[in-house]
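Enquirer: Coordinates only, no sequence provided:
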């Protein structure tokens, strides 16, 4: 028996060594040799300008600039279900930033998710999406970041729970869920479509929000852009591949472009996290790139809406909900949820048939009622009209009743909302 257990122990040890070897190999597979140093890369003015544009497309400042902090100096905490990841300093400071990074090291970070010192990077930095960018775009981004003012700000250590803060744990995660790659143009598609697909899938990293995640925080590639709840924010990023959620196959290119450029169309407005994307990123993209993104998004196969039976609310709930709607909502959204327009071209979106209202999860509707709805300020809509918050004035039970009424009135048919739903969304 002693010999048998010894053999089992040896076998287990061998298997562990083999598994460790496979994990180690998968974590370096596809990496290019590091060549050159920081001084061997000399940026051109054209690269700097191109990099500034690409940094907008990637919305880099949203994470790498802390509130009240210097641009791209890092320090902003990004909450995840596994703890807090703090964004790194991207300024060209030699000691605390990326001033000594070579172009090859920066490319490795973007393409392979590995820092200049060899550490594995956490996918809160969306290298599973950025891996598809081209080397030329990576070099342009580096050129722009090197043109920034150096800021001496030491990177904050991540605050992740055990065992998520360990490099071996991250190595296993990457072996299971990450493979480096570049965008491969689809030859059957036009140049414009491929440009849009490249922007959406790589620098735009749209799937980071608009895709479901598994228990380990990895996006489920088989369900790309099919919608997902943004961790800890409790905003739902609706499916871009569903006509019942945020699919735009039946929109005109002009309508999709307007939403990305201004945050507002007669069909609806960009609110919550998407408003920030429009504010910081997409409004600055040129018309050709916006049209390319619209072309790609319009081409996504659409899941048709599923049939829903009419929702029957109790008489007391319906009466109370209707009264709350008349008191707080009807003046703008219409007595029958038809929407309308106000002074100065203000558009009050209709609630009857509104896809935000009818999502299976009521999280976004609750957020808007509680905290207000504020489209982004853009060049195309410099003074957007926002909806005031009703969270301070209404109790959770009242918000639940109001939301349930809106989701069931005027032909709407969506499940009712409970006070617990409101509490969770708050």
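Expert: Great, that's in hand. All values reported here derive from a predicted model rather than from experimental measurement.

Enquirer: contacts, neighbours, all on C-alpha from now
Expert: Noted.

Enquirer: what about the longest helix in this protein?
Expert: Counting by DSSP state H, the longest helix found in the chain is helix 2-26.

Enquirer: After that one, which helix or strand is next?
Expert: helix 45-57 (DSSP states H and E).

Enquirer: now for that following helix, which elements pack on it?
Expert: Applying 3 or more Cα pairs under 8 Å, 6 or more residues apart in numbering; DSSP states H and E, one finds that helix 45-57 contacts helix 135-146.

Enquirer: Comparison target below:
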């Protein structure tokens, strides 16, 4: 009897703890939420508000995820591949059956600020409400007003294709309890208005941390403020650290050099390629000069962090010789015999941060797939680099990458054929 009683007490204690844990998770997932109105409309829509919302949609690059290639703008359907399965972007047009037609401004605000859909479901953070929670109610209302002016598109949302248990609301609730806390950005009184505006754009609508902050094994961003960089899941592009001048930090750049990069995709110090070129094309080239200067001010003021340590990968002399041969045959005509480049056309490889940073992923990507800055009003005919992935094998690409990372005074680690195969 005493043994049965002991087991009952233990079981009761476990159930009590489980109940308390479930209650805590439930509370963490609703904290700060206010009653939501179904009334339509709940904002006074004016032409000025719609224009402001259209601008903010560009700042958030909303169309990039919510427009399927060849599809109607903002009608959703685009597949976003994650380590946990596929998430499909939703329809943001005002169709009443498949879009936001029945959403009130309160529903939209709750989605941005709390990551919850109109029907109360928790949203997956592929929609970056972890950053959009910083967006103000005024800007949320402007975005809502703009989206309601779009042509309504009847396009049903595709169900997500996620593995168990990630597809369950219970698992998502636990994730949010651990890694998501809703809240705005209070202005820092010891900083200028320009810095605070830049912080709001970078950390909020710009959601730069979604790419430039490292992620843990559960896909949660770490060190949101540090923007210390990390490999982008499933894409194998490396989003370089914005806090290290050895990677993508702009602490020693001039304001105009940063503005030029965000506005045109190129500057005296570098060019945006890969996913960042897409951001410039779809978002930052459309921002106002004051907002670009604010972003530049904030990014230049980020505390400098030490660069990532170089891997200890040695390169055999035969590999270096092969790399020199490939470089001479394929690259020297544009980038110069000694990697000096050609001003205004082809970048110098000597000291180039994409070449010398600890991660060789982006260098490999560019060799394999080519490198193309964004086409912008300020750079309508950008120079591009052709892909070599079809003409060079993994061994040759590894040798070439190792060579340019160690030639002409560059001091970066070697690259192996396995590195190339993994990134390809």
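Expert: Yep, that arrived. Quantities reported herein were computed from a predicted structural model and do not represent experimental measurements.

Enquirer: before we move on, back to that, where does the longest helix of the first structure end up in the second structure?
Expert: Matched against the second structure by TM-score structural alignment, helix 2-26 of the first structure falls on residues 4-28.

Enquirer: next one: stretch 124-142 of the first structure
Expert: Under TM-score structural alignment, stretch 124-142 of the first structure corresponds to residues 126-144 of the second structure.

Enquirer: Please apply the same query to stretch 82-90 of the first structure.
Expert: Matched against the second structure by TM-score structural alignment, stretch 82-90 of the first structure falls on residues 84-92.

Enquirer: mind checking the end-to-end distance for the matching stretch?
Expert: Its first and final residues considered, stretch 84-92 of the second structure spans 24 Å by Cα to Cα, to the nearest Å.

Enquirer: And for stretch 367-378 of the first structure?
Expert: Terminal residues of stretch 367-378 of the first structure lie 22 Å apart, using Cα to Cα.

Enquirer: Identify all contacting residues around it.
Expert: With contacts defined as Cα atoms under 8 Å, 6 or more residues apart in numbering, stretch 367-378 of the first structure is touched by 235, 261-264, 269-272, 275-276, 278-279, 283, 383-392, 399, 425-426.

Enquirer: cool, stretch 304-313 of the first structure as well?
Expert: Against stretch 304-313 of the first structure from outside (Cα under 8 Å, 6+ apart): 242, 243, 244, 404, 405, 408, 411, 412, 413, 414, 415, 416.

Enquirer: what about residue 29 of the first structure, how many neighbours?
Expert: 13 (other Cα atoms under 10 Å).

Enquirer: Report the central residue of the second structure.
Expert: Nearest to the geometric centre of the second structure sits residue 211, at 3.0 Å (Cα atoms, centre = their mean).

Enquirer: After alignment, which residue of the first structure pairs with it?
Expert: Aligned by TM-score structural alignment, residue 211 of the second structure pairs with residue 209 of the first structure.

Enquirer: measure its match to residue 195 of the first structure for me?
Expert: From residue 209 of the first structure to residue 195 of the first structure the distance is 20 Å (Cα to Cα).

Enquirer: Could I get the full set of helices for the stretch 151-300 of the first structure?
Expert: Along the stretch 151-300 of the first structure, counting by DSSP state H, counting those that start in this stretch, helices occupy 167-177, 191-198, 207-210, 253-262, 273-280, 287-299.
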